[in-house]
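**Student:** sequence unavailable; structure follows:
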């Protein structure tokens, strides 16, 4: 019976206030058979945000969004506070319990391993983003039940890892230092359908229009039918479209897995672990955006089901701690489903 590594789909971002842009592709520790490590996969990811820590006490407390004045103004109007929210085009929104945001991704991923020493990976996402606000204050005519839809190609990520294997009589250690680069290939200037054709807010754009550099490190310890995965990475981003720069972020995960053989060809791998991300504040024209950045911790459970060269993967994440800068919309549950087919070259 072939032994397998655990599939850790850590591309599920630990979305802090940077929403879908925190670090979509920082950590991914690929599934692989010992004899066959190259693969192609398709993934579906879904994550949701709703609820706030606080709600405005007065209807006069409104938020003016990018790109109109790039600030929050709580009456009187001569006291602006720089902020950032993903509402779109120079309108106003009053935070409500009905507000929510959903980010869905269909992603193609290819992986090639050269001589069991070098690993090359690409990730290409297509994004479907939806933002709903129950109280959308388009002065002087307030609008209720406003929904914004944005979809398009996300940025291409390319990654390279060096694979170092250490074998003992009963255990195996795998160390994988590497680096990933996200290229400004996605759609970062998708426009809204309102009268003035301005691009949507950078946070809900499918792409960034910027380069990101992501050094990362993964370690796996495998003992008979169980093991542990540990990974961490740090992301530096350059300024992208609309003079917007996403904050640098750090993330890490710890995961335990156990392998169960069912018959001669079927392998079941349940897993459980923790995921953490911390991000700095974003910058708009060099000015810190107060409602961005923070820390989020998730608990996650999942299962991988492998049949010969095909693997199905499912992961569920739930936040248990989040410390965000300001009164941002909160992280909620997210899922990831993947289908992988390995091959030899």
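**Tutor:** That came in fine, so what should we check first? Only a predicted model underlies this, so the values are computations on that prediction, with no experimental measurement involved. Numbering: from 1, shown residues only.
**Student:** CA atoms for contacts and neighbours, from now on please.
**Tutor:** Will do.
**Student:** does the nearest residue to residue 300 once chain neighbours are set aside sit in a helix, a strand or a coil?
**Tutor:** Nearest non-adjacent residue to residue 300, counting by C-alpha to C-alpha, 6 or more residues apart in numbering: residue 317, 4.3 Å away. For residue 317, the assignment made with DSSP: H, G, I helix; E, B strand; the rest coil gives strand.
**Student:** residue 317: neighbour count?
**Tutor:** When neighbours are counted by other C-alpha atoms under 10 Å, residue 317 registers 23.
**Student:** now swap in residue 334 and tell me
**Tutor:** Neighbours of residue 334 (other C-alpha under 10 Å): 23.
**Student:** ok, residue 340 next?
**Tutor:** 22.
**Student:** who's in contact with it?
**Tutor:** Taking C-alpha atoms under 8 Å, 6 or more residues apart in numbering, we find residue 340 in contact with 39, 40, 41, 42, 310, 311, 312.
**Student:** use this one as the comparison:
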């Protein structure tokens, strides 16, 4: 069973993140998607689910028994944004993870609050508020940290379980992110990319650096009651091999590409987001006897946009303010 645990490369942050650490899904949680109201705050919840199959085929070796594992990774993100100014925004994600590993030789469940993320975004430009323009676009870039608050030393039968199955990584990691949206009348394209630079935890273990990117085409449909945004595109994720000290770990790292379809619904201050992903390409770093396959994923989220009303200044306050300007 020790060997099958070593090949379980599944864990997510992906739609996107969402549960396979070797394919970068832990970073997937940085995904925010198409957010048309840049000057408002928001608060929301997002549920993501992914599953993977892993197996070891010893090719009828009489000394070893074939092993397999079917694993499901669920994630609930508490997420929000606070707009400091027209250009500066602070985004945060606090995940709650529920991992189920069901193997031929072992079954393990793990749940708890994971590693939260905090990012500061800077909006380089945004022409979305210029309704008279046929072309509208916006670009935001940001950076931040992932804090090591989740459990990362969970054990089963006296032995530490697979690192990818842990709730946290135990390391302080650094994040880079960008989000670009281009729209011509009702048609548009959204591109989002992220990179996570991982550090070692207290045990000297370091997850491979991870990156992901997505590109979606969308069409803006408006009705008197709701705005509908159907979308379709691709999502790609990649991760380097893990290191235990200076030793590269077998069966870690790899890449995957998913086809994505979804829809966003906007009604007043509410934004409902649904995504469904199907794997198109998978290339995991595995030994010859090991196979790993990612299954379909889905994500659903609900956000509430709001803003604080500015207090009206009294005439005396206005005079004082003018003197200091």
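**Tutor:** Alright, I've got the coordinates. What you see is a predicted model, and the numbers here were worked out from it, not measured in a lab.
**Student:** quick TM-score on the pair, please.
**Tutor:** In this superposition the chains share a TM-score of 0.82, using TM-score structural alignment, normalised by the length of structure 2; 289 aligned residues with a C-alpha RMSD of 2.3 Å.
**Student:** ok, back up a step: can you redo the contacts of residue 340 of structure 1 as a markdown table with neighbour count?
**Tutor:** Below are those laid out as a markdown table (neighbours: other C-alpha atoms under 10 Å):
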| residue | neighbour count |
| --- | --- |
| 39 | 23 |
| 40 | 17 |
| 41 | 18 |
| 42 | 17 |
| 310 | 16 |
| 311 | 21 |
| 312 | 18 |
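**Student:** among the residues you listed, which are in strands?
**Tutor:** 39, 40, 41, 42, 310, 311, 312 (DSSP state E).
**Student:** just checking, the fourth one touches residue 105?
**Tutor:** Translated: residue 42 of structure 1. No. Applying C-alpha atoms under 8 Å, one finds residue 42 of structure 1 not in contact with residue 105, separated by 10.4 Å.
**Student:** the counterpart of residue 231 of structure 1 in structure 2: which element?
**Tutor:** Structural correspondence for residue 231 of structure 1 with respect to structure 2 (TM-score structural alignment): residue 192. In this structure, residue 192 of structure 2 sits in strand 187-197 according to DSSP states H and E.
**Student:** that strand against structure 1, how far on average?
**Tutor:** By mean C-alpha distance after the TM-score superposition for structure 1, the fitted strand 187-197 of structure 2 averages 1.4 Å away from its aligned residues in structure 1.
**Student:** tell me which stretches of structure 1 form helices.
**Tutor:** Applying DSSP state H to structure 1 gives no helices.
**Student:** what does residue 118 of structure 1 correspond to in structure 2?
**Tutor:** By TM-score structural alignment, residue 118 of structure 1 lines up with residue 88.
**Student:** ok, residue 284 of structure 1 next?
**Tutor:** So residue 284 of structure 1 corresponds to residue 244, using TM-score structural alignment.
**Student:** now do the same contact list for the closest residue to that match other than its chain neighbours.
**Tutor:** Nearest residue to residue 244 of structure 2 in three dimensions, chain neighbours excluded: residue 205, at 4.5 Å (C-alpha to C-alpha, 6+ apart). Neighbour list for residue 205 of structure 2: 242, 243, 244, 245 [criterion: C-alpha under 8 Å, 6+ apart].
**Student:** go ahead and confirm residue 147 of structure 1 touches residue 129.
**Tutor:** No. Using C-alpha under 8 Å, residue 147 of structure 1 makes no contact with residue 129, being 10.5 Å away.
**Student:** out of these two, which sits in the busier spot?
**Tutor:** residue 129 (20 against 15).
**Student:** corresponding residue for that one in structure 2?
**Tutor:** Match for residue 129 of structure 1 (TM-score structural alignment): residue 99.
**Student:** go on, residue 28 of structure 1?
**Tutor:** Using TM-score structural alignment, the partner of residue 28 of structure 1 in structure 2 is residue 32.
**Student:** what's near enough to touch that match?
**Tutor:** Per C-alpha under 8 Å, 6+ apart, neighbours of residue 32 of structure 2: none.
**Student:** can we see that at 10 Å?
**Tutor:** 15, 16, 79, 80, 91, 179, 192, 273 (C-alpha atoms under 10 Å, 6 or more residues apart in numbering).
**Student:** so what's the nearest residue to residue 14 of structure 1 once chain neighbours are set aside up against?
**Tutor:** Nearest non-adjacent residue to residue 14 of structure 1, counting by C-alpha to C-alpha, 6+ apart: residue 277, 5.9 Å away. Taking C-alpha under 10 Å, 6+ apart as the criterion, residue 277 of structure 1 is in contact with 13-16, 22-23, 232-234, 249-253, 293-298, 322.
**Student:** still on that earlier bit, adding distance to residue 302 of structure 1, write the ones in strands among the contacts of residue 340 of structure 1 out as a markdown table.
**Tutor:** Shown next, in a markdown table, are those (distance: C-alpha to C-alpha, whole Å):
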| residue | distance to residue 302 of structure 1 |
| --- | --- |
| 39 | 20 |
| 40 | 20 |
| 41 | 17 |
| 42 | 17 |
| 310 | 17 |
| 311 | 13 |
| 312 | 11 |
